[in-house]
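S.K.: Need coordinates for the below:
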Amino acid sequence: MIKAMKDFFAKSFQFRGRATRKDYWIPTVSMFLLTVLIRLLKMPRRWEDIMGIISILPSLSLTSRRYQDAGVSGWFQLPQLLSFLLLPLIFMDFMKKWMKAVIITIVALLNMAGFILTVLPGDKDHDNGGEVR
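M.R.: Next up is the predicted model:
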């Protein structure tokens, strides 16, 4: 686990290459649990903000490598990230209910696709430590 977290931060600027599911999920779940711990301990909100700022670039590069391992360009996370810019529209009065539903559906579908890409198996010889089955 410690190695996975070291790699998470050490490879912050490495957007090429591959990351196995284990390489991806250990830091992702660890950062999530750290956020939960911060909230449970009722620490100041700035600790959570600092953690988010520190982890944004490593998270983007890790996701890019994970997508590439699953056989998709790392750029696929761009529409996924940009979809969140649509969310403020659902709180605007001029938007019709059906428009809000479409926006929520688009954001949800893009993020479900991103989740699915992170759980797909990667390159067979990469996931098995170089052994081809």
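
S.K.: rest of the way, CA atoms for contacts and neighbours
M.R.: Fine.

S.K.: which residues are contacting whichever strand or helix holds residue 8?
M.R.: Following DSSP states H and E, one finds residue 8 within helix 2-10. Contact with helix 2-10 is made by 23, 26, 27, 55, 58, 59, 62, as judged by CA atoms under 8 Å, 6 or more residues apart in numbering.

S.K.: Any idea how many residues pack against the third one?
M.R.: Here the neighbour count serves as a burial measure; for residue 27 (other CA atoms under 10 Å) it reads 24.

S.K.: Next, the structure of the following sequence, for comparison with the previous one:
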Amino acid sequence: MFKAYKYYWQNAFKYKARSTRADYWWPVLINVIIFAILITITLLSIGNSAYDLTLTYSNYRLFPMSFMVITIVFGIANIFPSISISVRRFRDAGISGWAILAFWLISLILTSGNSSILQATAFAVNIIELVIYCLPTDYINKHGWWSPNYNDDVRAPSLQNTNKE
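M.R.: Sure thing, here's the model as predicted:
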């Protein structure tokens, strides 16, 4: 689990590689746990600082603001690793990494309106994206959709590589 998270950060800018399902889902789980802890601490400290404000405590903003900053910095730091692991996961399933951009743009366009039909369509697009994240290695290549060019793949450390050695 922690090895996959280490690979997540090491491969933050490697887009021409592949990531297995385990390489993708362990970092997602760890990031959800970290964000949940940071947000919970932030919300609890905001509640405590509101109580301290009634007692005229002078440094009531320092603690919640520090956790807000930590949460924001952690979120910003995860942008490139999240994009790269998504691209690698799509490539491993047999879809071009550019499909990520298409899925995100479609979701962004569909959720920008107030129509419930557009919202439902965006939800369906997100479910399709989730299914692709869950597909096994080379699933689409083996079952005949299309075959992207993988001649220029870069070998990146992953859980798949350590099991074979």
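
S.K.: Most neighbours of all the contacts of helix 2-10 of structure 1, which one?
M.R.: Neighbour counts for these peak at residue 62, which has 31 neighbours (criterion: other CA under 10 Å).

S.K.: At the geometric centre of structure 2, which residue sits there?
M.R.: residue 82 (4.2 Å; CA atoms, centre = their mean).

S.K.: Give the equivalent position in structure 1 for that residue.
M.R.: Aligning on TM-score structural alignment places residue 82 of structure 2 opposite residue 59 in structure 1.

S.K.: which residues touch residue 71 of structure 1?
M.R.: With CA under 8 Å, 6+ apart, residue 71 of structure 1 has these contacts: 122, 123.

S.K.: helix, strand or coil for it?
M.R.: State at residue 71 of structure 1, reduced to three classes by DSSP: H, G, I helix; E, B strand; the rest coil: coil.

S.K.: And it, how far from residue 89 of structure 1?
M.R.: For residue 71 of structure 1, the distance to residue 89 of structure 1 equals 33 Å [CA to CA, to the nearest Å].

S.K.: before we move on, what about residue 49 of structure 1?
M.R.: Residue 49 of structure 1 is 24 Å from residue 89 of structure 1, by CA to CA.

S.K.: For the two, work out which one has more neighbours and name it.
M.R.: residue 89 (15 against 12).

S.K.: hang on, isn't the more buried one packed against residue 99?
M.R.: No: at 9.0 Å, residue 89 of structure 1 does not count as touching residue 99 under the criterion of CA atoms under 8 Å.
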